[in-house]
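Visitor: Quick one, what's the 3D model for this:
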Amino acid sequence: MSNTRLETLSSCLKNILADKLISINKQFDELTIIVCPADITDVCRMLRDSPELDFDMLIDLCGVDYATYHSKPESGDQQGGRFAVVYHLLSIKHNCRLRIKVFAESDEFPVVDSVIDIWPAVNWFEREAFDLFGIVFVGHPDLRRILTDYGFIGNPFRKDFPLSGNVEMRYDDEQKRVIYQPVSIEPRIITPHVIREEHYGESN
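Guide: All right, here's what the predicted structure looks like:
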């Protein structure tokens, strides 16, 4: 997108969203805006229904775990917080894209309002972010795991999730069914053992 179109879009966003806009940042020829979680549904509805914007399509939604470093000031994410939800929007009419970022208020129990009433296509995306990051979307009609199975423990895309997982699954011949049990893999650090000649590398 040309700089002129980005500036026009930026101006429209500032005029329409007004005080609901925390920040606006340009990266990779696209704009990213940050809004409060309390305003996310109002902002999304304004972005969809405003003729000047007309973001009628949600392309993707994903979760982000900023873990210990949280957000980097140089990227425009001054709000902080560990968990964020990122929305990728497309306006077919104006042929432009927009990225929305919202940080959950709680690091222990991240919660964000669902936007399924605005873009029904977000259904499985919100379920995916719930499954992988543990972000709860209030108002979602069917919020349950979508990629991991129902007996899975934890959220595998969180930075503090153990690489070996928390439980393992196997078929038990005696019980004739699949069972879950604590992980039997013991984490270990492999240190290579290097053997060299006594005077290796020394010049004569």
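Visitor: When you work out contacts or count neighbours from here on, use the C-alpha atoms and nothing else.
Guide: Noted.
Visitor: How about the most centrally placed residue in the chain, nearest residue that isn't a chain neighbour?
Guide: With the centre of the chain defined as its mean C-alpha position, the nearest residue by Cα atoms, centre = their mean is residue 63, 1.2 Å away. Excluding the flanking residues, the one nearest residue 63 by Cα to Cα, 6 or more residues apart in numbering is residue 85, at 4.6 Å.
Visitor: Past the host helix or strand of that neighbour, which element shows up next along the chain?
Guide: Assessed by DSSP states H and E, residue 85 sits inside strand 83-91. As assigned by DSSP H and E, the chain's next helix or strand after strand 83-91 is strand 96-103.
Visitor: Tell me the helix or strand right after that following strand.
Guide: By DSSP H and E, the next helix or strand past strand 96-103 is strand 111-113.
Visitor: Now do that following strand: distance to the chain's middle.
Guide: Distance, stretch centre to chain centre, for strand 111-113: 13 Å (Cα atoms, centre = their mean, to the nearest Å).
Visitor: cool, and stretch 136-144?
Guide: Computed by Cα atoms, centre = their mean, the chain-centroid distance of stretch 136-144 equals 16 Å.
Visitor: To check against the first, give me the structure of this:
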Amino acid sequence: MNHKLDVLQPALEAALAGKIKSLVRDHGELTLTVAAADYAAAALTLRDHPTLKFEQLLDLCGLDYSAYKDGVFEGPRYCVVSHLLSVTHNWRLRLKVFAPDDSLPMVASVTEVWNSANWFEREAFDLYGIVFDGHVDLRRILTDYGFIGHPFRKDFPVSGHVEMRYDPERKRVIYQPVTIEPREIIPRVIREDNYGGLH
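Guide: Coordinates of the predicted model:
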């Protein structure tokens, strides 16, 4: 048994009463899911409540659940997952929130709570199209300024929509439609009885 989780779990249930959608304990970790409407308030409570004191946000990322469990997942498509650390109490927590609208996935920004969320939220916006309401500088961080779409979405084509190359005649970078021929590559299967073994 993990004594820290035995203390943390009831502390979360007491401090966030009414805001918890689910609290799952699995593989020695706790995962807390809250509604999008409660996300900002829950983040403040997690940071400021004396029995919790999650001072640090270590990571934040987006997820696309559209093909989760071979497409049998029922629920919102886009999720934001954060990993929190309490230096004071030496415990960790995974915090999840689902964006309620798949056509415009939006959740509150937590940059005012943990400033380390800034670039993580920009990355989730860039790669998944999740909008963080209240973020002061929400713009692309990894893809090009003129990039169209969000490349980590499950429905984004593997080859993309356009490609970029340097044109020596124009002496600049140009964009053009993708020239890659889509093909299916089937790996070679070796069925020799003693392949790789000692003879």
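Visitor: picking up where we left off before, outside of the strand holding residue 85 of structure 1, which residues touch it?
Guide: With contact meaning Cα atoms under 8 Å, 6 or more residues apart in numbering, strand 83-91 of structure 1 is reached by 53-67, 96-104, 107, 110, 135.
Visitor: counterpart of the residue nearest to residue 63 of structure 1 in structure 2?
Guide: Under the alignment by TM-score structural alignment, residue 85 of structure 1 pairs with residue 80 in structure 2.
Visitor: What separation do you get for that match and residue 154 of structure 2?
Guide: Remark: distance between residue 80 of structure 2 and residue 154 of structure 2 (Cα to Cα, to the nearest Å) = 15 Å.
Visitor: Could you do residue 185 of structure 2 as well?
Guide: 20 Å.
Visitor: So residue 177 of structure 1 sits against residue 169, correct?
Guide: No: contact status for residue 177 of structure 1 versus residue 169: not in contact, 10.4 Å apart, counting by Cα atoms under 8 Å.
Visitor: neighbour-wise, which of the two wins?
Guide: Between residue 177 of structure 1 and residue 169, counted using other Cα atoms under 10 Å, residue 169 has the larger neighbour count: 13 against 9.
Visitor: could you pull out the helices for structure 2?
Guide: Along structure 2, the segments classed as helices by DSSP state H run 3-15, 39-48, 117-128.
Visitor: Tell me the helices and strands packed up against the shortest one.
Guide: Using 3 or more Cα pairs under 8 Å, 6 or more residues apart in numbering; DSSP states H and E as the contact criterion, the secondary-structure elements in contact with helix 39-48 of structure 2 are strand 106-108.
Visitor: compared with structure 1, how much does the strand it packs on deviate?
Guide: Once fitted to structure 1, strand 106-108 of structure 2 is off its aligned match by 0.7 Å on average (mean Cα distance after the TM-score superposition for structure 1).
Visitor: That strand maps to which residues in structure 1?
Guide: With TM-score structural alignment applied, strand 106-108 of structure 2 matches the range 111-113 in structure 1.
Visitor: now the strand holding residue 85 of structure 1 against helix 40-49, angle please.
Guide: Put simply, strand 83-91 of structure 1 runs at 10 degrees to helix 40-49, going by axes from the mean of the first three to the mean of the last three Cα atoms, to 10 degrees.
Visitor: Kindly calculate the angle that strand 83-91 of structure 1 makes with strand 96-103.
Guide: Orientation of strand 83-91 of structure 1 against strand 96-103 (the same axes, to 10 degrees) gives an angle of 160 degrees.
Visitor: Which position in structure 1 pairs with residue 155 of structure 2?
Guide: Taking TM-score structural alignment, residue 155 of structure 2 has residue 160 as its aligned residue in structure 1.
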